[in-house]
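S.K.: this one's sequence-less:
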């Protein structure tokens, strides 16, 4: 299975398209305007990013036995409990980084009986750990990977990893959030590699975040590769309990402890000027909706919000993204756009919805005010972005979407 860098993830590409690329308004405009859903899709697509970086080594004393770790993590015969604090966490001096081969050995020792082939790994010296393999328990080959990194305890990122994604945004067969005895949060998601389900490749994942900020991400598929491989079995090999045991193994936490620490980057919105409250974005969106639609469901997070509305002719998904300080991107995102008397730039687009959704329609109005405040509003002809259409057109007309994007109510957030 190929090793992917986090920047190759859908979320990263979408965010990059939103903030750095663009060209003319007609150049792949759906990809740019769909970036309004970055915040809402973040939970799903972070799980899609394979980790590239370093990994910590481990010598195994047999499957199910004590782990003898060469980076200061325990001693022969010492218990390797899930909840115990790792040695590096108790020490002010980080242990030496571990190798990719050691991570491979760790993974092999933690998997149930079966054949492990096509292993790849990177060590923790680069700031993240990653190991992947193809596993066959006799019921068919399955790709499997484990990623290791750090998150700031109590941060928004940690909270997102520890939250099940919204079903309206992420196709899934189920998601479960478990709190372990040591306070670690584990999210087990049974989803799909392709949101449009054009191929029935299942992706099941387990993301563990500890109170200390150690993050372990396990992904498995019911095919021998993440993409471009035939489905080889009905389901991935590890059920929810086995995913928990693999993700919660203390060996991974000790490996994370060897990842070099970097100074925390300033968070957007620390001064209250960059971030926009999801609750306020949602409230503003609802207030600007036309009177002929009924709000069936709603959600707001960060600078993103969505509602599902019904005008009596079927459900329609409507989303908005509110971003400050986007003035520098005007040349990329609004080339050739309409300019209003007050200097606001407005671009409109009518086209297909998400790739693979036959008959899907997405209508968008993108606006940028002179102070750099950007409002992107999109409506779909279905109750979610990834489901088959429930109606011919979105519930909101282009004129109504324009009224939402240019509504004066946004001024209090700009």
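M.R.: Sure thing, it's come through. Every value quoted in this text rests on a predicted model; they were computed, and no experiment measured them. Numbers count the residues shown, from 1 in each chain.

S.K.: switch to C-alpha atoms for all contacts and neighbour counts from now on
M.R.: Will do.

S.K.: tell me the secondary structure for residue 143?
M.R.: State at residue 143, reduced to three classes by DSSP: H, G, I helix; E, B strand; the rest coil: strand.

S.K.: count of neighbours near it?
M.R.: Residues lying near residue 143 (other CA atoms under 10 Å) number 27.

S.K.: what segments of the stretch 51-200 of the chain are helices?
M.R.: 87-90, 100-110, 156-161 (DSSP state H, counting those that start in this stretch).

S.K.: what packs against the last one?
M.R.: Translated: helix 156-161. strand 202-209 (3 or more CA pairs under 8 Å, 6 or more residues apart in numbering; DSSP states H and E).

S.K.: thought residue 233 was touching residue 202, still the case?
M.R.: No. Checked against CA atoms under 8 Å, the pair residue 202 and residue 233 is beyond contact range at 9.8 Å.

S.K.: who has more neighbours, these two?
M.R.: Using other CA under 10 Å as the criterion, residue 202 and residue 233 rank with residue 202 on top: 24 against 17.

S.K.: quick one: the more buried one from residue 112, how far?
M.R.: 20 Å (CA to CA, to the nearest Å).

S.K.: cool, and residue 16?
M.R.: Using CA to CA, residue 16 is found at 39 Å from residue 112.

S.K.: equivalent analysis for residue 201, please.
M.R.: Following CA to CA, the distance that separates residue 201 from residue 112 is 22 Å.

S.K.: so for these two, which residue has more residues nearby?
M.R.: More neighbours surround residue 201 than the other of residue 201 and residue 112, with 27 against 16 (other CA under 10 Å).

S.K.: thought the more buried one was touching residue 221?
M.R.: Yes. With contact taken as CA under 8 Å, residue 201 and residue 221 are classed as touching, separated by 6.8 Å.

S.K.: please enumerate the helices of the stretch 251-400 of the chain.
M.R.: Counting by DSSP H, counting those that start in this stretch, the helices of the stretch 251-400 of the chain are 278-288, 330-333, 398-405.

S.K.: pasting the second one now:
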């Protein structure tokens, strides 16, 4: 029987919260992706390898829906007057919605624009974003742009321009390249739904400059990313046009001066003490802890996230692990009703359907937290990938084996 929390422990909690209102509200996905990549470790409960595919789960309604703004945000505006959008040398903290719309319109090829709206950021949410529907005569397609700032060279910066692992996200093409100015650019051609239940195409460009400016551009071959009829064979911008929009210098002047994940000062006004970090490799630590009789077919991940695909002779099974230092402030949310061991460690187990739509896929999870807040979460699936159909009746590892691995004291030796 499931105990404790019931959410997928590898999903960004922000995305999970947004999905709860997915049939009612609308918000801008590129800005959320950028924010999710820059947010602190407390919210980083997602699969790093699926950062592009995870984007699909954050979307709410379509481009044409009403834009719901967080408190302190700047109101969105429709496609009214479009003043010019000259570049400036200093990025403002709040950008006018009109300027965002005008900038995107100027960068698009000839065609009809409708449903344009934008949010200029500001307040506690500093990610400007804009979206619209563009029709070049072949059918309308949604286009959306989000802006953010990340720490240069950080994990968030690397993840943003790293192609996802096909174990998690199927796609047609993905490549990352370094531009002449040192910026990194990822161009992704895939699908809105990882399980391809609807063939809505999602193409995406992700740019990270050496200064940490982040530009996320996404487009679909439908007028909304979800629950909208396919209107054209391909998204409205070719790959080269998508690249041109993402790398346009106009966006860099509109990127916030600070990131949404910037460090906060403590009550004394001094910067908070650095948080503990996991310095090892989760996948390297996972492999020796696997039970005898399972063969590792493939592996991936880095740092605090890792996965292996194993085969015990009965079919492939995906096993993934995530470790997170000091999660004590959300322990009540994660472990309500969980088992408490004599040493104070919290343990929650869960057996249920896989979240990503593969036919017959189930997910078994052991979720543990030590008294210092160090969290180790391990899940196993009865398929070699979440988005493909089940290949076996049950995962290759039992709940008891997952629990034993998650509780192994070796995990704590890499916490600094």
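M.R.: The structure has been received and is ready for your questions. All of these numbers come straight from a predicted model, not from anything done at the bench.

S.K.: can you give me the TM-score here?
M.R.: Overlay of the two chains. TM-score (TM-score structural alignment, normalised by the length of the first structure): 0.77; 363 aligned residues with a CA RMSD of 3.5 Å.

S.K.: which stretches of the stretch 101-250 of the first structure form strands?
M.R.: 115-122, 129-136, 141-150, 172-179, 185-192, 202-209, 214-221 (DSSP state E, counting those that start in this stretch).

S.K.: ok, residues contacting the last one?
M.R.: For strand 214-221 of the first structure, the surrounding residues in contact (CA atoms under 8 Å, 6 or more residues apart in numbering) are 47, 142-151, 201-209, 235-238, 243, 246-248, 252-253, 256-257.

S.K.: mean shift of that strand relative to the second structure?
M.R.: When the second structure is overlaid, strand 214-221 of the first structure sits 0.9 Å from its aligned residues on average, using mean CA distance after the TM-score superposition for the first structure.

S.K.: so that strand versus strand 141-150, what angle?
M.R.: With axes from the mean of the first three to the mean of the last three CA atoms, to 10 degrees as the basis, strand 214-221 of the first structure and strand 141-150 are set at 160 degrees to each other.

S.K.: so strand 214-221 of the first structure versus strand 202-209, what angle?
M.R.: Using the same axes, to 10 degrees, strand 214-221 of the first structure lies at 170 degrees relative to strand 202-209.

S.K.: ok, the third one next?
M.R.: What separates the directions of strand 141-150 of the first structure and strand 202-209 is an angle of 20 degrees, with the same axes, to 10 degrees.

S.K.: give me the helices and strands touching strand 141-150 of the first structure, please.
M.R.: Going by 3+ CA pairs under 8 Å, 6+ apart, strand 141-150 of the first structure lies up against strand 129-136, strand 214-221, helix 250-256.

S.K.: what's the angle between it and helix 100-110?
M.R.: Orientation check (the same axes, to 10 degrees): strand 141-150 of the first structure against helix 100-110 gives 120 degrees.

S.K.: okay, the angle between strand 141-150 of the first structure and strand 115-122?
M.R.: 30 degrees.

S.K.: what distance do you get for the residue lying closest to residue 69 of the second structure once chain neighbours are set aside to residue 118 of the second structure?
M.R.: With CA to CA, 6 or more residues apart in numbering as the criterion, residue 69 of the second structure has its nearest non-adjacent residue at 6.9 Å, and that residue is residue 75. Counting by CA to CA, the separation of residue 75 of the second structure from residue 118 of the second structure is 8 Å.

S.K.: again with residue 229 of the second structure
M.R.: 23 Å.

S.K.: out of those two, which sits in the busier spot?
M.R.: Neighbour count, other CA under 10 Å: between residue 229 of the second structure and residue 118, residue 118 has more, with 28 against 14.

S.K.: translate that one into the numbering of the first structure.
M.R.: In the first structure, residue 118 of the second structure lines up with residue 121, judged by TM-score structural alignment.

S.K.: now do the strands in the stretch 301-416 of the second structure.
M.R.: 305-311, 316-324, 339-340, 346-353, 362-369, 375-381.

S.K.: how far away from the center of its chain is stretch 361-372 of the second structure?
M.R.: Centroid separation for stretch 361-372 of the second structure versus its chain: 20 Å, with CA atoms, centre = their mean, to the nearest Å.

S.K.: make that stretch 152-171 of the second structure, sorry
M.R.: Distance, centroid of stretch 152-171 of the second structure to centroid of chain: 9 Å (CA atoms, centre = their mean).

S.K.: need the residues that contact it.
M.R.: Everything outside stretch 152-171 of the second structure that qualifies as a contact, by CA under 8 Å, 6+ apart, is 34, 37-38, 48-53, 150-151, 174-176, 184-186, 188-191, 194, 206-212, 300, 384-387.

S.K.: residues near residue 154 of the first structure, how many?
M.R.: 11.
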